[in-house]
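*Asks:* Requesting a structural model of the entry that follows:
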Amino acid sequence: MGLMTAKLLNSIKGFLFNSIKTIVLFLHGSGPAAIGRLEYRLRPARTSWGGPMNGQAGRVKLCRQIFAELPPAAIVETGTFLGTTTEFFAEFGVPVYTAEVKPRYHAYSDLRFRPVSDRVHVVLADSRVFLRQLAADPSFPKEKIFFYLDSHWYSDLPLLEEIDVIFGTWKRSIIMIDDFAVPGEPYAHTDDGQGADLNGEYLDALGRTDMFRFYPSLPASQETGYKTGCIILCNDPETQSHLSKLETLRPG
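*Replies:* So this is what the prediction gives:
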């Protein structure tokens, strides 16, 4: 190896070492949001969970049928993560509002949707605070909203409060809850073994008599992706009548 080649290699090694050191120091000093921004810069087209709706083709079809039967005025999502399902929602041409409680994932998705920030609004917030803010916003429509609740990974489950806020504020609207048990089918669902088992009994704690329940009609064996269950809720007879027409749903 010649002297010039050795010097060049040493220079490259030094540059790489200093660059990595600078990045590590920057991330250490800037926190999770900086990590999220860097992840986006390195891999902006990253897809999580195998595609929208956990990579579940049946769930995607179900959503498309709901939107065709009952076009929403806006879509609200809790639990943005990397924005894969958010991007799917953005296809429908209505405003999308999505909240993420983790700064790292919020920073990633905020950059991802910055080019379309006029119609995809990415918010760093607890889902309950986020929903109350929308409820108090006079410019946000108060009917025909599709809510996708997918922020149930941590010990502090917000689901019951989310439902109370939604049905206490919005009319003729639909809630879809991810990671929910489907009776008679082995779909995956949230169950931490300490009472937080997302199933019909969990919803019974709300004591609501105005809540209509639907489940996917597709057997778990025919679903793709991660095969997580879901439930669809509404609280008015007109919306119930429309949902009852869909072959992708069965009443609960």
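*Asks:* From here on, just use CA atoms for contacts and neighbour counts.
*Replies:* Will do.
*Asks:* For the stretch 151-252 of the chain, just list every one of the strands.
*Replies:* 174-178, 212-216, 230-234, 249-251 (DSSP state E, counting those that start in this stretch).
*Asks:* Can you give me the buried ones in the second one?
*Replies:* In terms of neighbour count (16 or more other C-alpha atoms under 10 Å), strand 212-216 has its buried residues at 212-216.
*Asks:* One more, so I can put them side by side:
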Amino acid sequence: MTTAVGAARRGTSAGAVLQVFYRVPRAGAVRLSDGGGPLGFDITAALQIDHLIGAYDCDGIVETGCFVGDSTEYFARRYPHLPVRTCDIDADATAVASHRLADLTNVTVETGDSAQLLPQLLSGLSRPLVYLDAHWYSSWPLARELHTVTRGLIVVDDFDIGHPRFGYDAYDQVVCGPQLVADARADLDRMWVGNPYADYPLPCLQTGRRAGRGFLTVGLPPGPLDDSPMFTPIPLRPVVMPDWSAVEALGKERR
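*Replies:* Purely as a prediction, here's the structure:
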């Protein structure tokens, strides 16, 4: 791909993201520390995911932990050609999500334990994007969710990327980070995290909490993650966190 063609395609993709992203109501503000909105109101996360959905030609989106459906609505409106299947353990939250998304025929909302629901949500999909965000209650399902996915592109929200600007979750002193992935998936020797210093075509307007995100592939080639500056690899055996000062310097050299 030539530089000019690549830039044109990135511009088209960014425009499509922008057209939808800021039109989604931030209903999650009723409880979420980041003020709600799709993907924590971080448009760089939307750009990362948009690149991967196109590069992998994903045939569906599966989300866990939808709460009241901010990210779900974004996914459904940005990708109307894809089935969007989501769930939450909170029946009140899924009732709100189901009501607000009732006019979007590509959305399915389920209530229950995400790890138990994942086989149903993943059924019939060969290249799904699996967005794991069921991080709230004491019974944290992430390790079980990671075990359950046998093929797909996995995105883990609230992930420790080793950068002070980006928050992450921890439960019972277990950090949502690369070591958890290494322990849960013995078959994987590396993963990726979002690169804060990539040259994104749109600025992030989230001035509050930003969440890190981890990316891993199961049964799919790593090329789209390796080839994009939006992602930084992390070896898992042993885990070595990124040297962000070096990544920042390299990014400045490339611009």
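*Asks:* what's the TM-score for these two chains?
*Replies:* With the length set by TM-score structural alignment, normalised by the length of structure 1, the two chains reach a TM-score of 0.72; 197 aligned residues with a C-alpha RMSD of 2.2 Å.
*Asks:* Out of the strands of the stretch 151-252 of structure 1, the one nearest residue 153 of structure 1 is which?
*Replies:* With C-alpha to C-alpha as the measure, strand 174-178 is the member of those nearest residue 153 of structure 1 (10.7 Å).
*Asks:* so that closest one corresponds to what in structure 2?
*Replies:* Counting by TM-score structural alignment, strand 174-178 of structure 1 falls onto residues 153-157 of structure 2.
*Asks:* so where does the aligned partner of residue 80 of structure 1 in structure 2 fall, helix or strand?
*Replies:* Aligned counterpart of residue 80 of structure 1 in structure 2: residue 66 (TM-score structural alignment). Residue 66 of structure 2 belongs to no helix or strand when assigned by DSSP states H and E.
*Asks:* What is the burial count for residue 66 of structure 2?
*Replies:* Burial of residue 66 of structure 2 is recorded as 27 neighbouring residues (other C-alpha atoms under 10 Å).
*Asks:* Give the burial count for the nearest residue to residue 83 of structure 1 once chain neighbours are set aside, as a bare number.
*Replies:* Leaving out its chain neighbours, the residue that sits closest to residue 83 of structure 1 by C-alpha to C-alpha, 6 or more residues apart in numbering is residue 109, at 5.6 Å. Neighbour count for residue 109 of structure 1, taken as other C-alpha under 10 Å: 28.
*Asks:* And residue 109 of structure 1, what's its match in structure 2?
*Replies:* That one, residue 109 of structure 1, aligns with residue 97 by TM-score structural alignment.
*Asks:* Doesn't residue 40 of structure 1 belong to a strand?
*Replies:* No - according to DSSP: H, G, I helix; E, B strand; the rest coil, residue 40 of structure 1 belongs to no strand; its state is helix.
*Asks:* Wait, it touches residue 112, no?
*Replies:* Yes - assessed by C-alpha atoms under 8 Å, residue 40 of structure 1 is found in contact with residue 112 at 7.2 Å.
*Asks:* where's residue 108 of structure 2 relative to residue 85 of structure 2, distance?
*Replies:* 5 Å (C-alpha to C-alpha, to the nearest Å).
*Asks:* Those two: which has the busier surroundings?
*Replies:* residue 85 (24 against 18).
*Asks:* Which residue of structure 1 sits opposite the more buried one in the alignment?
*Replies:* By TM-score structural alignment, residue 85 of structure 2 lines up with residue 97.
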